[in-house]
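Asks: Just to be clear, the model below is a prediction. Sequence and coordinates:
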Amino acid sequence: MSEDEPPVENHSARPLDALIRAAMKERGWTYSDLERASGRALTRARWQQLGSGVVQRKFPDPSSLSVISEVLEVDITTVVLAAARSVGLDVRTRGTDLAHLLPALTERLSGRMRDAILTLVRAAVADARTEDAGDPGPSDALSGLRLEWPKSDSPSGSERGRPDSPGT
């Protein structure tokens, strides 16, 4: 990351209350809005309790964790780790934060789209290794790289949802 780039927030390092409050702030929601979004599976009072910042005595039950994940549009692992921090467990993640930079619902990408993204990431890692090895010459890691996927799987999704577009 360069000095000009703003730091990326790591959702996985937050306790549950911070995760909840950040989602509320982002959406302009209240605890009542969270209750409605959860289909009343979690009450306003429970959302408020979880978002209060007070160390929780009990770990939330699995069904509550699933509801929180769905409502906040955050992967379940992030919610479980956040809940663990909220009950006082010292949770540390290993490795890079790349997985946490991915937007919500990336698990819905098609297999071809995932393969294309992984190919690009692998090529970039190979390119970085070449640079780290001190090779002053241009890297061939990306040469010949060709990414293809059907328009219906395109990241923009601009064609999806239109009644006149194929595949809808």
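Replies: Cool, got the structure. These numbers come from a predicted model, not from an experiment.

Asks: make it CA atoms for all contacts and neighbour counts henceforth
Replies: OK.

Asks: contacting residues around Leu50?
Replies: Leu16, Asp17, Ile20, Gln56 (CA atoms under 8 Å, 6 or more residues apart in numbering).

Asks: Could you say which helix or strand holds it?
Replies: helix 44-51 (DSSP states H and E).

Asks: one step back: mark which of the contacts of Leu50 are part of helices, please.
Replies: Leu16, Asp17, Ile20 (DSSP state H).

Asks: I am assuming Pro52 contacts Asp17, so please confirm or correct that.
Replies: One correction, residue 52 is Ser, not Pro. Yes: with contacts counted by CA atoms under 8 Å, Ser52 reaches Asp17, the gap being 6.0 Å.

Asks: Between those two, tell me which one has more neighbours.
Replies: Asp17 (23 against 15; other CA atoms under 10 Å).

Asks: Presented hereafter is structure B, for comparison with structure A:
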Amino acid sequence: MTERGWSYADLERESGGALSRGRWQQLGSADAQNKFPHPESLRVIAQVLEIDVTSVVLAAARAVGLPVPAQAGDFADQLPAGTERLSVPMRDAILGVVRAAVAGSSAGPVVREIDGVTLEWPKESAPSRQRPDGPIDYEEADL
């Protein structure tokens, strides 16, 4: 809501009146809920907030006190609304960056697969650490 500048009345309007302002406010409170929302309400919430229904179901389960472990960690929860609309090539590129960052944060060897060939080398001798000219200036590099 904060990110979009929406009020509970805006959410009611965006849901076409399927959920009242009061129901949105109840769902948005930090208070534990007494009962699990109706499946149609879960679908409407996901549609209005532009998030996947699985995230809504898991959040609802936590709100009624069910012990639901985090599925992908806090990082996944920080992705902005609309991420699911990214093209497959864009998702692959972003995942590649994340995988490289995760691999770079480990103390183990660096492992890369290129065209079905697996390459592995000690982190300290990784190609990215062997630039004799220093770090790349991305403003001047041909990308």
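Replies: Structure's in. What do you need? Just so you know, these numbers come straight off a predicted model, no measurement behind them.

Asks: average gap between the helix holding Leu50 of structure 1 and structure 2?
Replies: Following superposition, helix 44-51 of structure 1 is found to deviate from structure 2 by 2.6 Å on average (mean CA distance after the TM-score superposition for structure 1).

Asks: and that helix, which residues are buried?
Replies: The neighbour-count check on helix 44-51 of structure 1 (16 or more other CA atoms under 10 Å) flags Arg44, Trp47, Gln48, Leu50, Gly51 as buried.

Asks: Could you do stretch 49-63 of structure 1 as well?
Replies: For stretch 49-63 of structure 1, using 16+ other CA under 10 Å, the buried residues are Leu50, Gly51, Val55, Gln56, Pro60.

Asks: Looking at the residues you listed, which is nearest Arg114 of structure 1?
Replies: Pro60 (32.2 Å; CA to CA).

Asks: any idea how far Val56 of structure 2 is from the residue in structure 2 that that closest one lines up against?
Replies: When structure 2 is aligned by TM-score structural alignment, Pro60 of structure 1 is paired with Pro37. According to CA to CA, to the nearest Å, Pro37 of structure 2 and Val56 of structure 2 sit 10 Å apart.

Asks: cool, and Leu66 of structure 2?
Replies: To Val56 of structure 2, Leu66 of structure 2 is 14 Å away according to CA to CA.

Asks: One more: Glu14 of structure 2?
Replies: Glu14 of structure 2 is 17 Å from Val56 of structure 2, where distance means CA to CA.

Asks: Over to Met90 of structure 2?
Replies: Relative to Val56 of structure 2, and taking CA to CA, Met90 of structure 2 is found at 25 Å.

Asks: Equivalent analysis for Leu79 of structure 2, please.
Replies: Distance from Leu79 of structure 2 to Val56 of structure 2, by CA to CA: 14 Å.

Asks: So between these two, which is more surrounded?
Replies: Using other CA under 10 Å as the criterion, Leu79 of structure 2 and Val56 rank with Val56 on top: 19 against 10.

Asks: For the helix ranked longest in structure 2, grab the matching residue range in structure 1.
Replies: Ranked by number of residues, the top helix in structure 2 under DSSP H is helix 88-105. Counting by TM-score structural alignment, helix 88-105 of structure 2 pairs with residues 111-128 of structure 1.

Asks: got the buried residues for the matching stretch?
Replies: Met113, Ala116, Thr119, Leu120, Ala123, Ala126, Asp127.

Asks: Touching, Arg21 of structure 2 and Trp6? I think so.
Replies: No: at 11.6 Å, Arg21 of structure 2 and Trp6 do not qualify as touching, with contact defined as CA under 8 Å.

Asks: how about the nearest residue to Asp75 of structure 1 once chain neighbours are set aside, what does it touch?
Replies: The shortest distance from Asp75 of structure 1 to any non-neighbouring residue, by CA to CA, 6 or more residues apart in numbering, is to Ser69 (5.8 Å). Residues near Ser69 of structure 1 by CA under 8 Å, 6+ apart: Asp75, Ile76, Val79.

Asks: Give the equivalent position in structure 2 for the second one.
Replies: Put plainly, it is Ile76 of structure 1. Matched by TM-score structural alignment, Ile76 of structure 1 corresponds to Val53 in structure 2.
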